[in-house]
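> The following block contains a protein sequence and its predicted model.
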Amino acid sequence: MDNLTAVRTFLRVVETGSFARAADSLQLPRNSVTKLVQQLEAHLRIKLLNRTTRRVSPTSDGTAYYERMARLVGEWDEVEDELARARSHPRGRLRVDMGTTIASLLLIPSLARFHARYPDVQLDIGASDRPVDLVGERVDCVIRAGTVTDPSLVARHLGSLPQAACASPDYLAAHGVPAHPSDLEGGHTLIRYVFAGSNRAQPVVLSRGDATVEVKGRYFVSVNESGALLSAALAGLGVMHAPAFISGRHVDSGALVRVLDGWRAPDVPIHLVYPANRHLSARVRVFADWMIELFRESPYTLPPGPPRG
């Protein structure tokens, strides 16, 4: 038995939850995958997997073995990767999680350029606005908004997001154009964004010169996903306050109109985050460098540097 191949096969079965999906992923016959796992169990003299007609899951021994071997195989792959190729030619799978609008509006439209530059990197992108457990969900890195204070995490500043308030022309025709943040407290409807997992509303605090106003206002709809926030604004459901890259293209086209010019909220810093105890792979490094390029190029984002208050 090729022990390393058997271990890799077992890892992929656990990650996919299926012998069939693991076989497809590894481009092996399903019976070969089954045989390799059986040989590994016989070699170790323990049962690694619970098998039912509906799913495959690791036993307690299998979970412990997976966690140790996933780390060891990952380090093995990194050593071979770094010896085989220079930094400009990384290879392998990169699992990264980010907000839906970062993925759909900033990353994915430019992803063909990343693939052309790094054709041997396979990106597994998780796109949602919910918090992600890097270790528990086996994610290599995440893109997070705000300040990162957890000492167990390393954060690389990618850039910052200016924020803007806007609404559809139909909404403004019906309700008028707010000239001061206090106008939003009466006669207007906000589209409220709440953080996924906590249902805590995102505060809207606007400043101009020495004046600062916290806007609460009434709302017709609240959402916990930034794509839905944009859809609600385009549908004329209220005034949206969000990072300018979300609304920028629609403001340029006239589908949305910016309001409260001169009033602004602090820029939102964006970081690429990974566990401090994890070796920084060439894949993560070049991905972070490329994301910084996107922040420099986009007319709706700011490059790394101190965010404006």
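Received the coordinates, thanks.
> contacts, neighbours, all on C-alpha from now
Noted.
> same for the helix or strand containing Ala232, what does it pack against?
Taking DSSP states H and E as the definition, one finds Ala232 inside helix 226-234. With contacts defined as 3 or more Cα pairs under 8 Å, 6 or more residues apart in numbering; DSSP states H and E, the packing partners of helix 226-234 are helix 100-101, strand 163-167, strand 190-193, strand 240-243.
> now these in JSON lines, with mean neighbour count and distance to Asp120?
Formatted as JSON lines, the entries for the helices and strands packed on helix 226-234 read as follows, by neighbours: other Cα atoms under 10 Å; distance: least, Cα to Cα, whole Å:
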{"stretch": "helix 100-101", "mean neighbour count": "20", "distance to Asp120": "25"}
{"stretch": "strand 163-167", "mean neighbour count": "24", "distance to Asp120": "36"}
{"stretch": "strand 190-193", "mean neighbour count": "24", "distance to Asp120": "38"}
{"stretch": "strand 240-243", "mean neighbour count": "24", "distance to Asp120": "33"}
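> So which of those is nearest Ala145?
Ala145 lies closest, by Cα to Cα, to one member of those: strand 240-243, at 10.7 Å.
> How far does the closest one sit from its chain's centre?
Relative to the chain's own centre, strand 240-243 is displaced by 18 Å; criterion: Cα atoms, centre = their mean, to the nearest Å.
> Over to stretch 280-292?
Shown here is stretch 280-292, whose average C-alpha point lies 14 Å from the average C-alpha point of the whole chain (Cα atoms, centre = their mean).
> hold the first one in mind and look at this next one:
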Amino acid sequence: MNKLQAMEVFVQVVDTGSFTRAAQVLDLPKASVSTLVQALEASLSAKLLHRTTRMVTVTSDGAAYYERCVRILSDVREAEESLSRMRINPSGRLRVDTPTGLSSEILVPALPSFFERYPDITLELGSTDRPIDLVEEGVDCAVRGGPLLDTSLIARRVGIINFVTAASPAYLARYGMPQHPNDLVRHRCVNYFSAKTGKVYDWDFNRDGERIEVPMPGVIALNDSNTYVQAGLAGLGIVQMTDYLLMRHVEEGRMVQVLPDWVSDALPVHIVYPQNRHMSAKVRVFVEWVSEVFANHPQMRLGAQPAVAPAASLTA
């Protein structure tokens, strides 16, 4: 039995709570995962896991052994990578999850520079606006906007998101330009809802110490940022979305900024990864690259101010 491999398999089973999911993450046959854990238990003369038809849980002996395994595997990876960084570039498969709009608008266009630096890394880039379980889904790291709700993850703040409120010229020609957030109750608005909870998000506005947070009336709610922008372009209503997705449409005349004197709450952007894993070289270089991309982006860098378009006039 390869003891280190058996330890890695055991840790993955505990992390995912399943032999099947552990096998998927490690790209091993389920039978091999089960055999390695059984051999590990036999070599230790201790039962590490409770198995039922529905779930796998760790025993008290298994919990203590799990903590030791995590430290040992982390030390081994650190020792290997400290040597490999001196000889070769980072390599291998890297699984990353990012929000859809941020991925399509900022990260994907910048990826040629990443592959020029790290040609031996194979990137699997998932784009979704729903929160995911990094360990269960075998994701190495994720880019996330907004407050961090999962305290089990290590996070590095890499940027900031500002928001813009806008509508299509056709919509404003028909319904008029709101002058105050309270005017929005007489308008159609495109709402955004949480893919996890189904909750529709309220809109917030700030100006000179005055804060307004109100639910928006609307006939449609969406949960994908790119689709959301398309709804605004189609004239379905007023939208409030990240400035990096909306401002180019404003600058090109397809959208008009609404209530430019009112600022919405900015959100932090973090890269997160599981805390029970030593940051591998490929994750480290990806984190550094994303930080660099955002630092050079006028709307994403830390401290960036909300964008305001030149005043536009509308005629009916």
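Yes, it's here. Please read all numbers here as calculations on a predicted model, not as lab measurements.
> compared with the second structure, how much does the helix holding Ala232 of the first structure deviate?
Once the two models are superposed, helix 226-234 of the first structure sits on average 1.1 Å from its counterpart in the second structure (mean Cα distance after the TM-score superposition for the first structure).
> and the angle for that helix with strand 163-167?
Between helix 226-234 of the first structure and strand 163-167, the angle comes out at 40 degrees (axes from the mean of the first three to the mean of the last three Cα atoms, to 10 degrees).
> List the contacts of the most centrally placed residue in the first structure.
Compute the mean C-alpha point of the first structure, and by Cα atoms, centre = their mean the closest residue is Met98, 0.7 Å away. Taking Cα atoms under 8 Å, 6 or more residues apart in numbering as the contact definition, Met98 of the first structure lies against Ile125, Gly126, Ala127, Ser128, Asp129, Val142, Ile143, Arg144.
> Next, see which of those residues are matched by contacts in the second structure.
Among those, those whose aligned partners also touch in the second structure, counting by both residues aligned by TM-score structural alignment, their matches' Cα atoms under 8 Å, are Ile125, Gly126, Ala127, Ser128, Asp129, Val142, Ile143, Arg144.
> Quick one, which of those are buried?
Applying 16 or more other Cα atoms under 10 Å to those, the neighbour count classes Gly126, Ser128, Asp129, Val142, Ile143, Arg144 as buried.
> could I get those as a markdown table with secondary structure and distance to Phe220 of the first structure?
Formatted as a markdown table, the entries for these read as follows, by DSSP: H, G, I helix; E, B strand; the rest coil; distance: Cα to Cα, whole Å:
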| residue | secondary structure | distance to Phe220 of the first structure |
| --- | --- | --- |
| Gly126 | strand | 29 |
| Ser128 | coil | 23 |
| Asp129 | coil | 21 |
| Val142 | strand | 32 |
| Ile143 | strand | 30 |
| Arg144 | strand | 28 |
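> ok, back up a step: equivalent range in the second structure for the helix holding Ala232 of the first structure?
Counting by TM-score structural alignment, helix 226-234 of the first structure lines up with residues 225-233 of the second structure.
> List the buried residues for the matching stretch?
Within stretch 225-233 of the second structure, the residues that qualify as buried by neighbour count (16+ other Cα under 10 Å) are Ser225, Asn226, Tyr228, Val229, Ala231, Gly232, Leu233.
> Can you tell me what sits against it?
Contacts of stretch 225-233 of the second structure from elsewhere in the structure, counted by Cα under 8 Å, 6+ apart, are 100-101, 129, 166-168, 190, 192, 222, 237-239, 241, 245-246, 254-255.
> run the last query once more with 6 Å
Surrounding stretch 225-233 of the second structure, the residues in contact under the criterion Cα atoms under 6 Å, 6 or more residues apart in numbering are Gly101, Ala167, Ser168, Val239.
> quick one on the thing from earlier: so which of the kept ones among the contacts of Met98 of the first structure would you say is closest to Ser182 of the first structure?
Here the nearest of those to Ser182 of the first structure, counting by Cα to Cα, is Asp129; it sits at 29.0 Å.
> Can you tell me how far that closest one is from Gln122 of the first structure?
Between Asp129 of the first structure and Gln122 of the first structure the distance, using Cα to Cα, to the nearest Å, works out to 22 Å.
> Also Leu72 of the first structure?
Taken as Cα to Cα, the span from Leu72 of the first structure to Gln122 of the first structure is 20 Å.
> which of the residues in the helix or strand harbouring Val250 of the second structure are buried?
Under the criterion of DSSP H and E, Val250 of the second structure resides in helix 243-251. Buried residues in helix 243-251 of the second structure, defined by neighbour count with 16+ other Cα under 10 Å: Asp243, Tyr244, Leu245, Leu246, Met247, His249, Val250.
> could the residues you listed go into CSV alongside distance to Arg93 of the second structure?
Formatted as CSV, the entries for the buried residues of helix 243-251 of the second structure read as follows, by distance: Cα to Cα, whole Å:
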residue, distance to Arg93 of the second structure
Asp243, 32
Tyr244, 29
Leu245, 29
Leu246, 33
Met247, 34
His249, 36
Val250, 38
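> Among those, which pair sits farthest apart?
Tyr244 and Val250 (10.7 Å).
> what angle do the helix holding Ala232 of the first structure and helix 244-253 make?
Counting by the same axes, to 10 degrees, helix 226-234 of the first structure points 30 degrees away from the direction of helix 244-253.
> Longest helix in the second structure, please.
Using DSSP state H to assign secondary structure, the helix with the most residues in the second structure is helix 60-87.
> Report the next helix or strand after that helix in sequence order.
strand 92-98.
> Going by neighbour count, list what's buried in that next one.
When neighbours are counted by 16+ other Cα under 10 Å, the buried residues of strand 92-98 of the second structure are found to be Leu94, Arg95, Val96, Asp97, Thr98.
> Check stretch 195-208 of the first structure too.
With burial defined by 16+ other Cα under 10 Å, the residues of stretch 195-208 of the first structure counted as buried are Phe195, Val204, Leu206, Ser207.
> Looking for the alignment partner of Arg51 of the second structure in the first structure.
In the first structure, nothing lines up with Arg51 of the second structure, judged by TM-score structural alignment.
> Identify the residue spatially nearest to Arg51 of the second structure, adjacent ones excluded.
Here the nearest residue to Arg51 of the second structure in space, its sequence neighbours aside, is Thr57; by Cα to Cα, 6 or more residues apart in numbering that works out to 6.7 Å.
> distance between the host helix or strand of that neighbour and the chain's centre?
For Thr57 of the second structure, the element it lies in under DSSP H and E is strand 56-58. Using Cα atoms, centre = their mean, the distance from the centre of strand 56-58 of the second structure to the centre of the chain it belongs to is 28 Å.
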